[in-house]
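A.B. asks: Quick one: sequence plus predicted model below, questions after.
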Amino acid sequence: MNFPDYDDKTAFLGDWGRFQKIVFTLLCLSITPNGFLGLSMVFLGDTPAHYCLIPADLNITDEWRQASVALDGDAGDSRVSKCSRHRLDIIQNYSERGLNPWVDVNVSTIPRENCLDGWEYDRSTYISTIVSEWDLVCSDDWKAPLTTSIFFFGVLVGSVISGQLSDRFGRKIVLFATMAIQTAFTLIQVFSPSWLIFCLLYFIVGIGQISNYMAAFVLGMEILSGSVRDIFSTLGVGLFFSVGYMILPLGAYFLRDWRMLLLALTIPGFFYIPLWWFIPESPRWLLSQGRVKEAEAILRKAAKMNRVQAPDVIFPQLQSVENTGKLQTYNLFDLVKSTNIRCITVLLCVVWFTVSVGYYALSLNTSNLHGSIYINCLLAAVVEVPALIMAWLMFRCWPRRLCLSSTFSLGGLVLLMLHFIPEDLSSVFIALVMFGKFAFTAAFAIAYPASAELYPTGLRNSALGICSMSSRVGSITAPYFLYLGSYYRSLPYILIGGLNVFSGLLCLLLPESLGFPLPEAISHMQTVVRCKKRHHCSSTRL
């Protein structure tokens, strides 16, 4: 038995009473740590300027100590070598003979060797990062981007399993369990004795990081209704995520040691424990499990908080199934069972992948832009606020397909324009990068509720988990898109921009959900637009 009239049956609560205000605020607050923990590798894993360490106990003069540091590049553009030095045995021999490195010897002809004694790091920006802690440079420089990818692999795994767990055991228990996982393992991570242990813990943190975000998002979508649901799903969760994102560069500026920064970012997680007694389970999910009395008990408590009178029986047509089992169950195979839902899922996976590549590539690239990393990161976070406001205004009035298509295409076109900006116009380049970040933030904010509106209650969290999994594949590959810039400066932006313009066109094929209630069963889902051979488009229900 289905319950497509849920919104009508619960209309007595109103849209914005005390109950909705509490749920709205607390769920948004629960998302804030995701903002600063999800992008913390911008600072934790940044690579300071470095060069080969010359042992302090080496018996050479100050002139020869300075000359032992090798230089790369030509005479007009020489730079201190990051990964090699002049052979110290030869340097010591020359020093003992009393030769002058600037007069008696051509230093550039002295053979080189690797940094056998480690590296000296510039401490003007950081006291330490994981790169300087475990020397993730030169032959081990591949470990730094791999660390970020391992985190996003954890996020990918969390996207898959958390959706199924949430649909099976409930939104609330998964929300708090994964918040506990994220907080506890981030705290343990502070005491990591090695890079390998750090990565293993970071993988687990990634599992919890996305899982609590998805659970909180779906819980709010199912409890709130009307325009409040739109505000929550676009402006609310996104704005509080951005607040956490803004806290990150501010905290990193004052805490230059990676362990102290990570410890400070962990502490807020412990303040969320009392929220267990204030955030309820989703009544929609309880109904989908046949737990009608529990759902009605939550709604009656909400009515009391809102000072309204609840009906004696809220769901009379469901009372007979209270003790007879679930109303209807779904699993991951239902996402590909019919042609319609299969097309919707594939289209959403593609668009989530491309917007994630764009969003995370621009976010993680702030350390490579001209200027201060702290200002660039803060600017990248601040620009999300007007983007979220725009997304909310668009979501209120525009068709979902148009919202998605316009933001995806705008972000892609802006990145394609970067190819034509000269290198000396760094301020214009940064402005366009931030405008691209603006568009991708708006697209991400719209993609979450637009996707959630297309799936039924029993499958919604699992479906968003699959979409999020596609998004995490995008975030895993984002650093490697940026790596292509070492071959050709504009290549990452051309590829990312082209992909997002293409996804903007694909969005026009998605079903339109504006003005329709949230579906409670697969049979209530809207259908994709498909073009027939007669060259006209039609909608069909499958």
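C.D. replies: Happy to help now that I have it.
A.B. asks: okay, CA-based contacts and neighbour counts for the rest of this
C.D. replies: OK.
A.B. asks: Give me the distance from stretch 523-540 to the chain's centre.
C.D. replies: For stretch 523-540, the separation from the chain centroid amounts to 33 Å (computed by CA atoms, centre = their mean, to the nearest Å).
A.B. asks: for stretch 255-274, same thing?
C.D. replies: With CA atoms, centre = their mean, you get 18 Å for stretch 255-274.
A.B. asks: buried stuff in that stretch?
C.D. replies: Within stretch 255-274, the residues that count as buried by 16 or more other CA atoms under 10 Å are 255-263, 265-266, 269.
A.B. asks: Quick check: the farthest pair among the residues you listed?
C.D. replies: Arg256 and Gly269 (21.0 Å; CA to CA).
A.B. asks: And the strands in the protein?
C.D. replies: Along the chain, counting by DSSP state E, strands occupy 50-52, 69-72, 79-86, 112-114, 119-121, 529-531, 537-539.
A.B. asks: ok so, going back, from the buried residues of stretch 255-274, which land in helices?
C.D. replies: Among the buried residues of stretch 255-274, the ones falling in helices (DSSP state H) are 258-263, 265-266.
A.B. asks: May I see those arranged in a markdown table, with distance to Arg530 as well?
C.D. replies: Converted to a markdown table, those look like this (distance: CA to CA, whole Å):
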| residue | distance to Arg530 |
| --- | --- |
| Trp258 | 51 |
| Arg259 | 53 |
| Met260 | 54 |
| Leu261 | 51 |
| Leu262 | 49 |
| Leu263 | 52 |
| Leu265 | 47 |
| Thr266 | 48 |
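A.B. asks: Let me know the closest of the buried residues of stretch 255-274 to Leu224.
C.D. replies: Gly269 (24.4 Å).
A.B. asks: Do I have it right that the closest one meets Thr183?
C.D. replies: Yes: using CA atoms under 8 Å, Gly269 is in contact with Thr183, at 5.5 Å.
A.B. asks: Below is structure B, check it against A:
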Amino acid sequence: MEAELIKNDDEKDKTDTFEDILHIVGNNGPFQKRFIWIYNFTYALILSMIYYNILMALAIPKHWCYVPGRENTNLTLEKWWELTIPVETDSYGQDAFSKCKHYSSDNKTSTTTCQNGWEYDKTWYETTIVSDNDWVCDREVYVTQSFVYARLGEFAGTLIAGSLGDILGRRFIIVFTILSLVLNRICMLFISSNYGWFMVLSVLSSTTVNTGFLASLTIGMEITDAKLRETVLSAQYIGWSLGVAILSFIMWIIRRWDYLFLISTVPALCLFIFFRYLIESPRWLMSRGKIHKAYVQLKRVADINNKELPDNFLDRLYAMNKKRTKQKNGLLSLVSSWRLFKNTVLLTICWSTVLLVLQILIYNFGNLKGNPFLIFFLLAMAELPVNIFGKLFSKYFGRRLVQFCAFMCAAISALVVIYYCEDDRPILTLGLVLFVKFFSYLAVYIIDLQAMEIFPTNARQTGTGLCLFISSAVCCISPYITYLGSTYDSRYPYVVVFLLVLIGGISGTFLPETSDIALPETTEDARVFGKDQSYWNFLNRKSKYEPPKKKYGQITC
């Protein structure tokens, strides 16, 4: 009898963790599968098409000065160029007809800038924003500035929207992202000829892309079993890559930027058909003390998973909240301990370097020789194997080792690209660039996974938002780097890529291993996260880390 009383007292003292709660409502049931398909895979697919359609719309077709008179002759275009267009050295160090000058006299003694406008090669593009508005030559910088303003929008939006995600919730960010992108892209159709307003919309349309992407990823990870985190991330990354690949084929077929905007943007509204599956993260609601709202969301999950909730389920949620300590939320939580602050800085460096590399590679696709749509498609397809290898490698070899190897392989590939870039071997150059893209994307896959696992629940959206905020600021220079490559020397972007992946690879080795470890729920958990791990022990992906002992007034949720 005495032993039974002690056992009952222990059960009373025992308080559920959020993992226990997820087990009750189902952490790998029909609800999770539907959420992953709709708001991780499909949402990312559509989001990537909207995000990158502006890149296709601002493509710069091959162009040359229009010189009147050819219509009165029977000369081919090539022969007419020889008579009217001077030859210059391009960024690959090869002789080519000038894009911005023509001869001002018949004896070819002097040249002048284009006086009668430009003609555009329509082999690949029927119309782009650039060809419609003559954003070439001295106005080609408009294209670069458009991308810079878009990055500035991400810079401002990631911190603001990231903080809002921890204040107003993940679901709010997802809804706002969809509506904002659709509205801004539609407005761009009507004001593309007005450079000032186009720049304003470039800023506004980019403010929520990063946080919108991470919001659905965060919900997916917070409502599923720890063993499914790689699956959630892979689904979202596969959706993103397929969206980019599909976008290239759409533009290849229709060849008009305005039709591309409509076809790739409007389908985003269809996501609201499945709005019942877009729940607010109950883990976030618990961290904010919104117990009854968390109960409503958890009951919806349980109903779809065909799980019966115990009669005392709501009481157990309140018990968790009653013993939960008051936590610092938002940016203050990220500096509440040295370990969390250090991890935030390291994640920021890794994210900044690899995202800048990816931005350089994607902006530079137009400078590679060949079919631009096929090149864009291959750059997207280079990401797909990452979702398979990234999931397997990170699971069996841990996050740190895979991330370091990915960065180093990207550095080696970039070095080879620099060596062969100016040779007239477009297929070899493209193949090497694809290797750089693959390994860089593998690195960012691991970094995204680490960010979701290192930041505590009460600051997960804010922490990732801060990292992306700084990364977006760094990425603002990516259009200028590719502009240097297209204007001066095609090797410049890859020199920068090489240096960046070296910095990112070294920084990432100082992050803790997070594979198969419970997510830190509070800043107290994050304070000791990875404390026991040895720097040189790359292959030991198991950590002895356990959440802090539950004492009176202290408990995770």
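C.D. replies: Sure, I can see it. Because the structure is a prediction, the values reported are computed rather than measured.
A.B. asks: returning to what we had before: do you know which of the strands of the first structure lies nearest Cys403 of the first structure?
C.D. replies: Of the strands of the first structure, nearest to Cys403 of the first structure by CA to CA is strand 529-531, at 16.3 Å.
A.B. asks: list the buried ones in the closest one?
C.D. replies: Those would be 529-530, for strand 529-531 of the first structure by 16+ other CA under 10 Å.
A.B. asks: after superposition, how close is that strand to the second structure?
C.D. replies: If you overlay the two and look at strand 529-531 of the first structure, the average distance to its match in the second structure is 9.3 Å (mean CA distance after the TM-score superposition for the first structure).
A.B. asks: tell me what that strand is packed against?
C.D. replies: strand 537-539 (3 or more CA pairs under 8 Å, 6 or more residues apart in numbering; DSSP states H and E).
A.B. asks: got JSON lines for the buried residues of stretch 255-274 of the first structure, with distance to Ile204 of the first structure too?
C.D. replies: JSON lines is the format used below for those (distance: CA to CA, whole Å):
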{"residue": "Leu255", "distance to Ile204 of the first structure": "24"}
{"residue": "Arg256", "distance to Ile204 of the first structure": "25"}
{"residue": "Asp257", "distance to Ile204 of the first structure": "22"}
{"residue": "Trp258", "distance to Ile204 of the first structure": "19"}
{"residue": "Arg259", "distance to Ile204 of the first structure": "18"}
{"residue": "Met260", "distance to Ile204 of the first structure": "20"}
{"residue": "Leu261", "distance to Ile204 of the first structure": "19"}
{"residue": "Leu262", "distance to Ile204 of the first structure": "15"}
{"residue": "Leu263", "distance to Ile204 of the first structure": "17"}
{"residue": "Leu265", "distance to Ile204 of the first structure": "16"}
{"residue": "Thr266", "distance to Ile204 of the first structure": "14"}
{"residue": "Gly269", "distance to Ile204 of the first structure": "16"}
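A.B. asks: List just the nearest of these to Gly458 of the first structure.
C.D. replies: The closest of those, once distances to Gly458 of the first structure are taken by CA to CA, is Gly269, at 29.0 Å.
A.B. asks: Could you report the neighbour count for the aligned partner of Val80 of the first structure in the second structure?
C.D. replies: Using TM-score structural alignment, the equivalent of Val80 of the first structure in the second structure is Phe97. For Phe97 of the second structure, the count of nearby residues is 19 (other CA atoms under 10 Å).
A.B. asks: Distance of the closest residue in space to Phe97 of the second structure that isn't next to it in sequence relative to Phe261 of the second structure?
C.D. replies: Nearest residue to Phe97 of the second structure in three dimensions, chain neighbours excluded: Val87, at 4.4 Å (CA to CA, 6 or more residues apart in numbering). Separation of Val87 of the second structure from Phe261 of the second structure (CA to CA, to the nearest Å): 36 Å.
A.B. asks: Same check on Gly330 of the second structure?
C.D. replies: Relative to Phe261 of the second structure, and taking CA to CA, Gly330 of the second structure is found at 36 Å.
A.B. asks: so how much does the longest helix seen in the first structure differ from the second structure once superposed?
C.D. replies: Determined from DSSP H, the single longest helix within the first structure is helix 195-223. Aligned to the second structure and superposed, helix 195-223 of the first structure gives a mean residue distance of 1.5 Å (mean CA distance after the TM-score superposition for the first structure).
A.B. asks: what's the matching range in the second structure for that helix?
C.D. replies: Against the second structure, helix 195-223 of the first structure falls on residues 195-223 (TM-score structural alignment).
A.B. asks: circling back to that earlier point, which of the buried residues of stretch 255-274 of the first structure lies closest to Ile31 of the first structure?
C.D. replies: Gly269 (10.3 Å).
A.B. asks: Quick one: residues contacting that closest one.
C.D. replies: Shown in contact with Gly269 of the first structure (CA atoms under 8 Å, 6 or more residues apart in numbering): 33, 179-180, 183.
A.B. asks: and in the second structure, which of these remain?
C.D. replies: When you map the contacts of Gly269 of the first structure onto the second structure and apply both residues aligned by TM-score structural alignment, their matches' CA atoms under 8 Å, the shared contacts are 33, 179, 183.
A.B. asks: could you flag which of these are buried?
C.D. replies: By 16+ other CA under 10 Å, those give 33, 179, 183 as buried.
A.B. asks: Return the subset of the residues you listed lying in helices.
C.D. replies: Using DSSP H, these in helices are 33, 179, 183.
A.B. asks: picking that back up, reformat the kept ones among the contacts of Gly269 of the first structure as CSV; add distance to Glu133 of the first structure.
C.D. replies: Converted to CSV, these look like this (distance: CA to CA, whole Å):
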residue, distance to Glu133 of the first structure
Pro33, 25
Met179, 28
Thr183, 23
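A.B. asks: Closest one of these to Phe232 of the first structure?
C.D. replies: Nearest to Phe232 of the first structure among these is Pro33, at 17.0 Å by CA to CA.
A.B. asks: Which residue is the nearest non-sequential neighbour of the closest one?
C.D. replies: Gly244 (5.8 Å).
A.B. asks: How about Ser146 of the second structure?
C.D. replies: Nearest residue to Ser146 of the second structure, sequence neighbours excluded (CA to CA, 6+ apart): Met199, at 6.0 Å.
A.B. asks: residue contacts, that neighbour?
C.D. replies: Contacts of Met199 of the second structure (CA under 8 Å, 6+ apart): 146, 149-150.
A.B. asks: Go again with 10 Å.
C.D. replies: 142, 145-150, 188, 192, 205 (CA atoms under 10 Å, 6 or more residues apart in numbering).
A.B. asks: Equivalent analysis for Tyr253 of the first structure, please.
C.D. replies: 43, 125-126, 247, 261, 373-375.
A.B. asks: Could you dump the residues you listed into TSV with distance to Ile341 of the first structure added?
C.D. replies: Below are the contacts of Tyr253 of the first structure laid out as TSV (distance: CA to CA, whole Å):
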residue	distance to Ile341 of the first structure
Phe43	41
Thr125	50
Tyr126	49
Ile247	39
Leu261	44
Ile373	43
Tyr374	44
Ile375	44
